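Peer 1: After the sequence you'll find the predicted model.
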Amino acid sequence: KAEFALQKVQMQELTDKGMVFDRFAVAYAAGYGFGFISGTFAIVNVLSDMIGPGTIGIFGHSQDFFIATALFRDTHNARYIFEYRI
């Protein structure tokens, strides 16, 4: 009962302000934000590896390490964006 009443009050307030609450839009925005922040923090680690000593890809390792990492981060971010859609 309490949750129904709170939801009714919330919807009334949103309607008075001319706003529409769409839970799919909120889930999409939350997933997009989480994916963006996650990707940002993850790519900082790769960038620090790229400029630091003992960088992977210089002596005998694959030269495509950073390209592969960038593609992995892009797919990982896309997964976060579309995973949180309810």
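Peer 2: Thanks, I have the structure now. Residues are numbered from 1 along each chain as shown.

Peer 1: Only C-alpha atoms from now on, for both contacts and neighbour counts.
Peer 2: Fine.

Peer 1: Nearest the middle, which residue of this protein would you pick?
Peer 2: Centroid-nearest residue in the chain, with C-alpha atoms, centre = their mean: residue 35, separated by 1.0 Å.

Peer 1: what's the helix or strand for that residue?
Peer 2: helix 23-51 (DSSP states H and E).

Peer 1: And residue 15, which helix or strand is it part of?
Peer 2: With DSSP H and E as criterion, residue 15 is part of helix 2-16.

Peer 1: picking that back up, tell me which other helices or strands the helix holding residue 35 touches.
Peer 2: Applying 3 or more C-alpha pairs under 8 Å, 6 or more residues apart in numbering; DSSP states H and E, one finds that helix 23-51 makes contact with helix 65-83.

Peer 1: before we go on, here's another structure to hold up against the first:
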Amino acid sequence: MLIMLTFALQLVKILYMVQQLYLLDFKQGMPIIEQTKKRKIFCYIPLENMLIGNVRNRITSSNGDWQKLLASTSQPLFRY
């Protein structure tokens, strides 16, 4: 009985994590984390930009220049 209860609890945890990933990917966009020397820069790239082109190529082509990254995406949301 205890084994079945722990298995059910693990299943609920997995389903909750999948639901959170679904909400993250399809509501807010793709999370991108850039670690700098002083702080961690965290932004969401909306899904409309992911469909237009490859976001990873845009980030690597910007070489850490956030002005170029802003110019290549229509509306990223930054959090510091």
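Peer 2: Perfect, thanks for sending it. No experiment lies behind these values; they were computed from the predicted model shown.

Peer 1: Need the TM-score from the superposition.
Peer 2: Scored against TM-score structural alignment, normalised by the length of the second structure, the superposed chains reach a TM-score of 0.38; 37 aligned residues with a C-alpha RMSD of 1.9 Å.

Peer 1: Any idea how far the helix holding residue 15 of the first structure is from the middle of the chain?
Peer 2: 29 Å (C-alpha atoms, centre = their mean, to the nearest Å).

Peer 1: from what I can see residue 28 of the first structure touches residue 78, true?
Peer 2: No. Judged on C-alpha atoms under 8 Å, residue 28 of the first structure makes no contact with residue 78 at a distance of 11.1 Å.

Peer 1: Show me the strands in the second structure, by range?
Peer 2: 30-35, 40-45, 77-79 (DSSP state E).

Peer 1: what's in contact with the last one?
Peer 2: Read it as strand 77-79 of the second structure. Contacting residues not belonging to strand 77-79 of the second structure are listed as 41-45 [C-alpha atoms under 8 Å, 6 or more residues apart in numbering].

Peer 1: can you list those in TSV and add distance to residue 67 of the second structure?
Peer 2: Formatted as TSV, the contacts of strand 77-79 of the second structure follow (distance: C-alpha to C-alpha, whole Å):
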residue	distance to residue 67 of the second structure
41	14
42	15
43	14
44	15
45	14
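
Peer 1: Write the PyMOL selection for whichever of these are buried.
Peer 2: Buried residues within these, by 16 or more other C-alpha atoms under 10 Å, are selected in PyMOL with:
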select buried, resi 43+44+45
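
Peer 1: Quick check: the residue minimising distance to the centre of the second structure vs residue 23 of the second structure, distance?
Peer 2: Geometric centre of the second structure, nearest residue: residue 31, 1.7 Å, by C-alpha atoms, centre = their mean. Distance, residue 31 of the second structure to residue 23 of the second structure, by C-alpha to C-alpha, to the nearest Å: 12 Å.
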